[in-house]
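*Asks:* pasting the sequence and the predicted model now:
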Amino acid sequence: MRTIQLLAVLFLLASCKGKWEKTQPSVGKITESVYASGIIKARRQYQVFSRVNGLIVSIPVTEGDTVRKGAPIIIIRNETAKLNTENAAIAADYNSVKANADKLNELRVNIDLARIKLNNDSLTLSRQRRLWEQRIGSQQQLEQAELAYKNSVTAYDVAIFKYNDLQKQLNFAAKQSGKNLEISHTQNDDYIVRSDIDGKVYSIAPKNGEMVTTQSPIAVIGDAGNYYLELQADEYDIARIRLGQKVYVTLDSYRGKVFEAVVEKIYPMMNEKSRSFTVDAHFTTAPPVVYPNLTLEANIEIQTKEHALTIPRNYLLGEDEVMLENKERKKVVTGVKDYQQVEIVSGLTANDVIIKPAP
């Protein structure tokens, strides 16, 4: 019985020994990169919102159309706004200085009459004073001439004041009415949703006859044929990402193919929910056909070594040890890592044989 057990143990050891996988360090190129996910976006891509709530009466464009800046995208019913504009136009016309020219002319005539009376009363007073100096007439006549002159001066001043005051009121009313008309025109134009750029209509959410609100986007517009990559990089990797670094991109739409891009912008604010940073990149070798919001996976190249001594990553024990062929554990210093290989800076040579740790 004891002999059978010994043979079983020897057989087990022999079987385990045969399962050890071996390899030797090799010299080659290794590239360290960090992973990022993201989507493709059109340049200047933005969501279109309506400034007013209302019912859609017309959609002059369809998805895929190219539009000029200021072109109508969606037209909303605006009967009330039109009536308000018409009322504002009526008020502006009624309060214009030109429409009230008769009132000003009337006061201007009153000023001329008051001036004539003032001149006459001034002459009468001067004559009455000369007569009184010659003791001709009476004191009462002189006082009456002086009172009439003062009244004429007051009447003349009042006539000028009324004219200036009316002119000021008319100018104010005309400007106010004009501004109200401008506001009405602006509000009326809010019922036409226009493109802010020369670009392409990528999507339109509502349909003709549906209601739109100011809270929900109604369309997406961006540059036609000019795209970039919006990547999300983990906060632990962002410190190693720099402008100009190469990006290797894979898309589900082009399985098995890798496209190249370059980092062009790093946003400094971290998204607290996802604990990630936004990084923009542009294609240097782009797919033949691209659409906004296509998902992608990217590897941002951090550094590359052409002649590095490397071993497979799954041969490492922990972070800094390997197992030699004689089962001895050996300390190593690692350098650049990718998803499959790791650089050995020191601790091994190309002649060493190492074995893969048992799972």
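*Replies:* Received the coordinates, thanks. Residues are numbered from 1 along each chain as shown.

*Asks:* from here on, just use CA atoms for contacts and neighbour counts.
*Replies:* Noted.

*Asks:* look up the closest residue to I344, ignoring the ones flanking it.
*Replies:* Closest residue to I344 in three dimensions, ignoring its sequence neighbours and counting by C-alpha to C-alpha, 6 or more residues apart in numbering: T334, at 4.7 Å.

*Asks:* doesn't V322 make contact with the one you found?
*Replies:* No: taking C-alpha atoms under 8 Å as the definition, T334 is not a contact partner of V322, at 10.9 Å.

*Asks:* looking at the two now, which is surrounded by more residues?
*Replies:* More crowded of T334 and V322, by other C-alpha atoms under 10 Å: V322, with 24 against 19.

*Asks:* mind listing what that one touches?
*Replies:* Y315, L316, R329, K330, K331, V332, I354, I355 (C-alpha atoms under 8 Å, 6 or more residues apart in numbering).

*Asks:* now those: which count as buried?
*Replies:* Y315, L316, V332, I354, I355 (16 or more other C-alpha atoms under 10 Å).

*Asks:* can I get these in TSV with secondary structure and distance to R130?
*Replies:* Conversion of the buried ones among the contacts of V322 to TSV gives the following (DSSP: H, G, I helix; E, B strand; the rest coil; distance: C-alpha to C-alpha, whole Å):
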residue	secondary structure	distance to R130
Y315	helix	131
L316	coil	129
V332	coil	129
I354	strand	137
I355	strand	138
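
*Asks:* take the one below as the second:
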Amino acid sequence: MKKFFTILGILILVLVFVGTAVFLFNKSKEKPVVYETSSPFITDIIQKTVATGKVIPRKEVNVTSQVSGVVDQLFVDAGDTVAKGDIIAKISLAPNMIALNNAESQLESAKISLSNAERELERQKNLKAQRLVSESEYNKFLLDFELKKERVKSAENNLLLIREGSTLQSDLVSNIIKATSDGMILQIPNKEGAFIVESSTFGSGTTVATLADMNDMIFEGMVDEAEVGKIREGMELLLDIGALDSEPFQAELEYISPKGQQDQGTIKFQIRAAVKLQDQVFLRANYSANADIVLDKREQVLAINEGNLIFEEGAHFVDVETAPQQFERRQVETGLSDGINIEIVSGLVESDKIKQL
């Protein structure tokens, strides 16, 4: 009995050893590698660089007041279209008290001088009638009287300008704010009741309204110094505006700044491009946009994924399938690349199959 168990144990050990050996042998056998293939395809290759910026009107104007005061009435709102000369707002004047007092004083002084000149002229007129003074002497007093009368009118107009913003003889009113050009009202920063300061040689004054020509828009952005040497005026831009779901806007590069500026540790150059508007889409001011600047372009050319290229000794190769899972290395001539796909000038045809790397 003891001998039986000994033989059984030995058989079990042999079976375990043989099974382990078979398992390890099967595991060590490599499975055949199956390579995936792809074919060249026809596509457009566009080489481009990206600039970030915004879309703004080419002409944007801040309309200010020539007088200080309180906004009494607004005749337009943001989004309204106006023509040059249209009334935007009316200002209730808040005159400077010193200037007002001086103007009133000048008017009273001018009236006193006129009254005195009138009495003297009347006296000279009586003397002339009695032939006691000559015609030339009388004319001197008449001239002085006319000058004093004109001085009174001037003082009255000056006082009216300070009080009401207009004169008796002129249709111009200084407290009526008018549009200085055609365009759309973009912003009215001060509402009715707000106090505004007049524009002068010492400052631009308070903005009453901002208007712009929304039919002439430009893209303004920044390009990295590593890319600015590759672009030039006249290049085509494709504007992708995140706020809109429309097709990209086309633009033409018209300006590259000759001087760079530091931005977050790198040097960037400002660019400007004229935007070609779309009839069905309204382009608002200050939309953020990314501009794809087209450096070069190939339309409907044979191409492959650039990751399937093999680089050896300065030449380009691909592995072309000659039979199922059998490949031969073939040299190809390449053209333009967009970083994903690359143009194949020669060496492949559309029916070929190449190994995917």
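*Replies:* Okay, I see it. Only a predicted model underlies this, so the values are computations on that prediction, with no experimental measurement involved.

*Asks:* work out the TM-score between the chains.
*Replies:* Overall, the chain-to-chain superposition scores 0.58 on the TM-score scale (TM-score structural alignment, normalised by the length of the second structure); 306 aligned residues with a C-alpha RMSD of 5.6 Å.

*Asks:* sorry, back to before: and the residue nearest to I344 of the first structure, how far is that from S203 of the first structure?
*Replies:* According to C-alpha to C-alpha, to the nearest Å, T334 of the first structure and S203 of the first structure sit 50 Å apart.

*Asks:* check L131 of the first structure too.
*Replies:* Distance, L131 of the first structure to S203 of the first structure, by C-alpha to C-alpha: 97 Å.

*Asks:* likewise for D237 of the first structure?
*Replies:* Distance of D237 of the first structure to S203 of the first structure, given as C-alpha to C-alpha: 34 Å.

*Asks:* how about V342 of the first structure?
*Replies:* Taking C-alpha to C-alpha as the criterion, V342 of the first structure is separated from S203 of the first structure by 46 Å.

*Asks:* the more surrounded of the two?
*Replies:* Under the criterion of other C-alpha under 10 Å, the comparison of V342 of the first structure against S203 puts V342 first, with 24 against 16.

*Asks:* does the more buried one count as helix, strand or coil?
*Replies:* At V342 of the first structure, secondary structure determined by DSSP: H, G, I helix; E, B strand; the rest coil is strand.

*Asks:* for it, give its distance to I4 of the first structure.
*Replies:* Using C-alpha to C-alpha, V342 of the first structure is found at 44 Å from I4 of the first structure.

*Asks:* L348 of the first structure too?
*Replies:* 42 Å.

*Asks:* quick one: which of the two has more around it?
*Replies:* Between L348 of the first structure and I4, L348 has the larger neighbour count (other C-alpha under 10 Å), namely 21 against 8.

*Asks:* just the helices in the stretch 1-150 of the second structure please.
*Replies:* With helices called from DSSP state H, counting those that start in this stretch, the stretch 1-150 of the second structure shows them at 2-28, 97-129, 135-164.

*Asks:* now the angle from the last one to helix 97-129?
*Replies:* Pointing back at helix 135-164 of the second structure there. With axes from the mean of the first three to the mean of the last three C-alpha atoms, to 10 degrees applied, the angle from helix 135-164 of the second structure to helix 97-129 works out at 160 degrees.

*Asks:* list just the nearest of the buried ones among the contacts of V322 of the first structure to D165 of the first structure.
*Replies:* For D165 of the first structure, the closest of those turns out to be L316, at 94.5 Å, with distances computed as C-alpha to C-alpha.

*Asks:* quick one: contacts for the aligned partner of V289 of the first structure in the second structure?
*Replies:* Counting by TM-score structural alignment, V289 of the first structure corresponds to F282 in the second structure. Shown here is F282 of the second structure, which makes no contacts under the criterion C-alpha under 8 Å, 6+ apart.

*Asks:* and the contacts of the longest strand anywhere in the second structure?
*Replies:* Ranked by residue count and defined by DSSP state E, the top strand of the second structure is strand 287-305. Applying C-alpha under 8 Å, 6+ apart, the set of residues contacting strand 287-305 of the second structure from outside is 39-56, 230-231, 235-243, 336, 340-345, 349-350.

*Asks:* which parts of the stretch 151-300 of the first structure are helices?
*Replies:* Counting by DSSP H, counting those that start in this stretch, the stretch 151-300 of the first structure yields no residue ranges for helices.

*Asks:* burial count for E21 of the first structure?
*Replies:* 13.

*Asks:* same check, this time on S38 of the second structure
*Replies:* Around S38 of the second structure there are 16 residues (other C-alpha under 10 Å).

*Asks:* isn't it up against E321?
*Replies:* No: counting by C-alpha under 8 Å, S38 of the second structure stays clear of E321, with 9.8 Å between them.

*Asks:* between those two, which contacts overlap?
*Replies:* By C-alpha under 8 Å, 6+ apart, S38 of the second structure and E321 have these common neighbours: K353, I354, K355.

*Asks:* which residue sits closest to the first one, ignoring its sequence neighbours?
*Replies:* Closest residue to K353 of the second structure apart from its sequence neighbours, by C-alpha to C-alpha, 6+ apart: S39 at 4.7 Å.

*Asks:* surely the one you found touches Q356?
*Replies:* No: with the criterion set as C-alpha under 8 Å, S39 of the second structure and Q356 do not qualify as a contacting pair; they are 9.6 Å apart.

*Asks:* if we can go back for a sec, pick the one among the shared contacts of S38 and E321 of the second structure closest to G19 of the second structure.
*Replies:* Where the shared contacts of S38 and E321 of the second structure are concerned, and distances follow C-alpha to C-alpha, G19 of the second structure has its nearest neighbour in K355, at 39.0 Å.

*Asks:* excluding its backbone neighbours, what's nearest the closest one?
*Replies:* Nearest-residue entry for K355 of the second structure: T37, 4.6 Å, with adjacent residues in sequence omitted and distances by C-alpha to C-alpha, 6+ apart.

*Asks:* contacting residues around I266 of the first structure?
*Replies:* Under the criterion of C-alpha under 8 Å, 6+ apart, the contact partners of I266 of the first structure comprise R242, L243, F277, T278, V279, D280.

*Asks:* quick one: neighbours of F317 of the second structure, just the number.
*Replies:* 19.

*Asks:* what comes up buried for the helix or strand it falls within?
*Replies:* Assigned by DSSP states H and E, F317 of the second structure belongs to strand 315-323. Buried positions in strand 315-323 of the second structure, judged by neighbour count with 16+ other C-alpha under 10 Å: F317, V318, D319, V320, E321.
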